[in-house]
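> A structural model of the following input is requested.
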Amino acid sequence: MKSIPGKINTRPAGTVKKAFLAAFPKTLPIFAGFWFLGLTYGIYMNVSGFSFWYPMLMSLTIFAGSVEFVAVNLLLGAFNPLQALAMTLMINARHLFYGISMLDRYKGTGWKKPYLIFGMCDESFSINYTAEIPADVDKGWFMFFVTCLNHMYWFTGSTLGGIFGSLIHFNTEGLEFVMTAMFVVIFLEQWLKDKNHTSALLGLGLSLLFLVAFGAENFIIPAMLAILGVLTLLRKPLAKEGDSA
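All right, here's what the predicted structure looks like:
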């Protein structure tokens, strides 16, 4: 295709459609988890006295599930922006490691890169980092649709929960376990796909060690720092084992 002076070339419609069709099935497990948890969040906001506008706008602009749940108490408490900043950094510190891991994958994605950075959550990172993208599917559009679909699942679930929360009267306790179950499935799929489980076992072992040492509320950041350091030191040996497997 020849470029037209003064015009910006765009991808053919078939390329975009092919990327969407490749990405959509990968996000279906996320759809189930995000909708249930998003509904729970919207209902929680409604019960706490907030209009549906709050979960709708917060899920669209913040898009950080854990922080959004914590934000309910922050909104109900005294105004303390420093506490909100510190808590947000603590809760989402793991995204620093996600970003480092995605540096190479986000190269060449053009105007989609800012949104890919903004919309990177645990689930989108898991899919975009581990998915085997077919050779005839555009990588940038594939990751864009994974990120966008997951974002919309959370947004629509939270909005509907906020709208219909006042109409729901059954006990919703325990719905948040959907996210835990989804992460277990993602881990098992990755375990079955990889022949070498050294990195997975290291991650589990270090996480358990720091869980015992620091407790459930404080182990995530030191555990991730330790995992990053150990895997960085063992990067070459692990790469050799992967090539020989």
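
> CA only for contacts and neighbour counts going forward, please
Will do.

> what is the burial count for the residue lying closest to L211 once chain neighbours are set aside?
The shortest distance from L211 to any non-neighbouring residue, by C-alpha to C-alpha, 6 or more residues apart in numbering, is to F219 (5.2 Å). Applying other C-alpha atoms under 10 Å, we find 18 residues neighbouring F219.

> so L206 touches A223, yeah?
Yes - in this structure, L206 is within contact of A223 by C-alpha atoms under 8 Å, at 6.2 Å.

> the two: which is more packed in?
Counting neighbours by other C-alpha under 10 Å for L206 and for A223 shows that A223 has the greater number, 21 against 18.

> quick one on the thing from earlier: my guess is the residue nearest to L211 contacts L206. True?
No - using C-alpha under 8 Å, F219 is not in contact with L206, being 9.9 Å away.

> how near is the residue nearest to L211 to F63?
Using C-alpha to C-alpha, to the nearest Å, F219 is found at 23 Å from F63.

> nearest spatial neighbour of the residue nearest the centre of the chain, chain-adjacent residues omitted?
Nearest to the geometric centre of the chain sits C121, at 2.0 Å (C-alpha atoms, centre = their mean). Sequence neighbours aside, A64 is the residue nearest to C121 in space, at 7.2 Å (criterion: C-alpha to C-alpha, 6+ apart).

> just give me the neighbour total for the one you found.
Applying other C-alpha under 10 Å, I find that A64 has 20 neighbouring residues.

> check which helix or strand covers A223.
Per DSSP states H and E: A223 is located in helix 220-233.

> show residues contacting that helix.
90, 93-94, 97, 199, 202-203, 206-207, 210-211 (C-alpha atoms under 8 Å, 6 or more residues apart in numbering).

> quick check: buried residues in that helix?
The neighbour-count check on helix 220-233 (16 or more other C-alpha atoms under 10 Å) flags 220-221, 223-224, 226-227, 231 as buried.

> please apply the same query to stretch 153-167.
153-163, 165.

> one more to put side by side:
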Amino acid sequence: MKKALKAAFPHTVPILLGYLSIGIPFGLLLQNAGYNALWAFFMSLVIFSGSMQYLAVGMMASGLGLIEVAIMSFLVNVRYMFYGLSFIERFSKMGWKKYYMIFSLTDEIYSLLCSVKAPKGVDEDKFFVSISALCHSYWIAGSVIGSLAGSLITFNSSGMDFAMTALFLVIFLDQWRDYPTHIPALLGIAATLIALFVFGRDNLALPAMLLILILLFAGRTPIQKRLVFQPPKDVSNTQIEQEEF
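Here you go, the predicted model:
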């Protein structure tokens, strides 16, 4: 496992920086809402969903009931069901590890698992689990650091929750730049705009996801024609940039 962790760590450094950047604001918001570092630790350990945890701060403060929280959690996290479809066969071969892989499948981890593969001599199952475990630990660390900092420093935390939106934008732009075709991204944008217009801002999550799934199935043939997957090369970032430019 140590060998797999060592091989996985360099790939997770961008997520380390991102999770610290959004985990710390979450911890600050949670602390300012009256919940200490223990809450931050266990929420990040058990929930491990940045967008849901940000919403949970407001939910706890407003005193929403369990049914409302359950429905909102489903709507926010339903996208992971669609992510998981592409890994059903792969995870099913991982034995007991599949349960942790399913639990830990976030936007960032999904993106990483789609773009990397285990180096020669490293067990792929352990490599994947190492990626998920490292990223999970980064999120926990960021949340706890933010909560502890919030208990020592008091300031206006308005706007902190935009950190999650900023991370999603960075991921989208990165995928737009590197993916062989822009059709899925354009379909996603179109579906979201339609859902926003028809159902409104507060109810667009589930309709948008369902519409995206329908459009992707309908357009899978032209997408597949333009999709040429190239496995990552063992080259440095400098070499990649030179090839791109």
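
> just the TM-score for the two chains, thanks.
The TM-score (TM-score structural alignment, normalised by the length of the first structure) is 0.81; 229 aligned residues with a C-alpha RMSD of 2.6 Å.

> picking up where we left off before, just put the buried residues of helix 220-233 of the first structure in JSON lines and tack on distance to K26 of the first structure.
Formatted as JSON lines, the buried residues of helix 220-233 of the first structure follow (distance: C-alpha to C-alpha, whole Å):
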{"residue": "I220", "distance to K26 of the first structure": "27"}
{"residue": "I221", "distance to K26 of the first structure": "28"}
{"residue": "A223", "distance to K26 of the first structure": "28"}
{"residue": "M224", "distance to K26 of the first structure": "26"}
{"residue": "A226", "distance to K26 of the first structure": "30"}
{"residue": "I227", "distance to K26 of the first structure": "27"}
{"residue": "L231", "distance to K26 of the first structure": "27"}
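
> quick one: which of those residues is nearest V70 of the first structure?
Distance to V70 of the first structure, by C-alpha to C-alpha, is smallest for I220 among those, at 17.0 Å.

> which one in the second structure is aligned with the closest one?
In the second structure, the residue equivalent to I220 of the first structure is A205, according to TM-score structural alignment.

> G42 of the first structure too?
Here G42 of the first structure is matched to G27 in the second structure, going by TM-score structural alignment.

> now do the contacts for T156 of the first structure.
35, 38, 56.

> by neighbour count, which of those residues wins?
Counting by other C-alpha under 10 Å, top hit in the contacts of T156 of the first structure: G38 with 28 neighbours.

> state the distance from it to I227 of the first structure.
G38 of the first structure is 30 Å from I227 of the first structure, where distance means C-alpha to C-alpha.

> and if you look at A135 of the first structure?
In terms of C-alpha to C-alpha, A135 of the first structure sits 31 Å off from I227 of the first structure.

> and if you look at M87 of the first structure?
Going from M87 of the first structure to I227 of the first structure by C-alpha to C-alpha gives 22 Å.

> now swap in L103 of the first structure and tell me
For L103 of the first structure relative to I227 of the first structure (C-alpha to C-alpha), the value is 18 Å.

> what's the answer for L238 of the first structure, then?
In this view, L238 of the first structure and I227 of the first structure are 14 Å apart by C-alpha to C-alpha.

> buried set for stretch 46-57 of the first structure?
46, 50, 52-56.

> wait, which of those is closest to P114 of the first structure?
Checking those against P114 of the first structure with C-alpha to C-alpha, the nearest one is M56 at 21.5 Å.

> returning to what we had before: corresponding residue for the residue nearest to the centre of the first structure in the second structure?
In the second structure, C121 of the first structure lands on T106 (TM-score structural alignment).

> now I100 of the first structure
With TM-score structural alignment defining the correspondence, I100 of the first structure maps onto L85 in the second structure.

> kindly report the same for G162 of the first structure.
G162 of the first structure maps onto S147 in the second structure, by TM-score structural alignment.

> the second structure: which residue goes with M87 of the first structure?
Aligning on TM-score structural alignment places M87 of the first structure opposite M72 in the second structure.

> that should have said F145 of the first structure, apologies.
The equivalent of F145 of the first structure in the second structure is S130 (alignment by TM-score structural alignment).

> what about that match, is that helix, strand or coil?
Per DSSP: H, G, I helix; E, B strand; the rest coil, the local secondary structure of S130 of the second structure is helix.

> surely it is in contact with L5?
Yes - between S130 of the second structure and L5 there is a contact under C-alpha under 8 Å: 5.2 Å.

> so which of these two has more stuff around it?
Of the pair S130 of the second structure and L5, S130 is the one with more neighbours under other C-alpha under 10 Å, namely 23 against 18.

> tell me the contacts of that one?
Here S130 of the second structure is in contact with 1, 4-5, 8 (criterion: C-alpha under 8 Å, 6+ apart).

> go on, I30 of the first structure?
Contact partners of I30 of the first structure, counting by C-alpha under 8 Å, 6+ apart, are 123, 150, 153, 182.

> which one in the second structure is aligned with it?
Checking TM-score structural alignment: I30 of the first structure goes with I15.

> ditto for L208 of the first structure
Aligning on TM-score structural alignment places L208 of the first structure opposite L193 in the second structure.

> repeat for V184 of the first structure
Superposed on the second structure with TM-score structural alignment, V184 of the first structure falls opposite L169.

> what do you get for A239 of the first structure?
Aligning on TM-score structural alignment places A239 of the first structure opposite Q224 in the second structure.

> ok, which stretches of the first structure are helices?
13-47, 53-61, 65-76, 81-91, 94-101, 113-118, 122-130, 139-164, 177-193, 198-214, 220-233, 235-244 (DSSP state H).

> now, of those, which is deepest in the fold?
Most buried of those, by mean neighbour count (mean count of other C-alpha atoms under 10 Å): helix 139-164, with a mean of 23.
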